[in-house]
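Trainee: Turn this into a model:
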Amino acid sequence: MKNQLTPIEARKRNTKITIWTCSIAIVALVSAVVFAMSSM
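Mentor: Here you go, the predicted model:
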């Protein structure tokens, strides 16, 4: 059980995943809005 992550490392990794998810969601939202505007 030596390779278990310390809480700080786990939190860093979770934060990175959360930031990636948020940025992908924002990009998808913006592109959807732009697509809706251009198709009108």
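Trainee: Going by C-alpha atoms from here, please, whenever you check contacts or count neighbours.
Mentor: Noted.
Trainee: count of residues packed around R13?
Mentor: By other Cα atoms under 10 Å, the residues close to R13 number 13.
Trainee: Secondary structure element holding it?
Mentor: Following DSSP states H and E, one finds R13 within helix 7-39.
Trainee: Please provide the structure for the following sequence as well, for comparison with the first:
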Amino acid sequence: MIWFPMVYWMIGLLTTLVAFPKVMVKRQRSRARWVSPDRGKGSL
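Mentor: As a prediction, this is how the structure comes out:
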């Protein structure tokens, strides 16, 4: 079963090789920030 770790690492490598150039070429847009929903804490 030596092929299983090799396939696992190859999938990770291919994912990195495809995603990294896409991230580097993409234009800088606004940063993703979580906006917490109001849960009514201020209404009491």
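Trainee: Can you pull the TM-score for these?
Mentor: Here the TM-score for the pair of chains, by TM-score structural alignment, normalised by the length of structure 1, is 0.56; 28 aligned residues with a Cα RMSD of 1.7 Å.
Trainee: circling back: for the helix holding R13 of structure 1, buried residues please.
Mentor: Residues of helix 7-39 of structure 1 include none that count as buried (16 or more other Cα atoms under 10 Å).
Trainee: mind listing what the equivalent of P21 of structure 2 over in structure 1 touches?
Mentor: P21 of structure 2 maps onto V33 of structure 1 when the alignment is built from TM-score structural alignment. Going by Cα atoms under 8 Å, 6 or more residues apart in numbering, V33 of structure 1 touches no other residue.
Trainee: any idea how far V33 of structure 1 is from S39 of structure 1?
Mentor: For V33 of structure 1, the distance to S39 of structure 1 (Cα to Cα, to the nearest Å) stands at 10 Å.
Trainee: just E9 of structure 1 next, same as before
Mentor: 45 Å.
Trainee: again, but for A28 of structure 1
Mentor: Applying Cα to Cα to A28 of structure 1 and S39 of structure 1 gives a distance of 16 Å.
Trainee: for C22 of structure 1, same thing?
Mentor: Counting by Cα to Cα - C22 of structure 1 and S39 of structure 1 are separated by 26 Å.
Trainee: Could you do K16 of structure 1 as well?
Mentor: Distance from K16 of structure 1 to S39 of structure 1, by Cα to Cα: 35 Å.
Trainee: now do N14 of structure 1
Mentor: 37 Å.
Trainee: do the same with A32 of structure 1
Mentor: In terms of Cα to Cα, A32 of structure 1 sits 11 Å off from S39 of structure 1.
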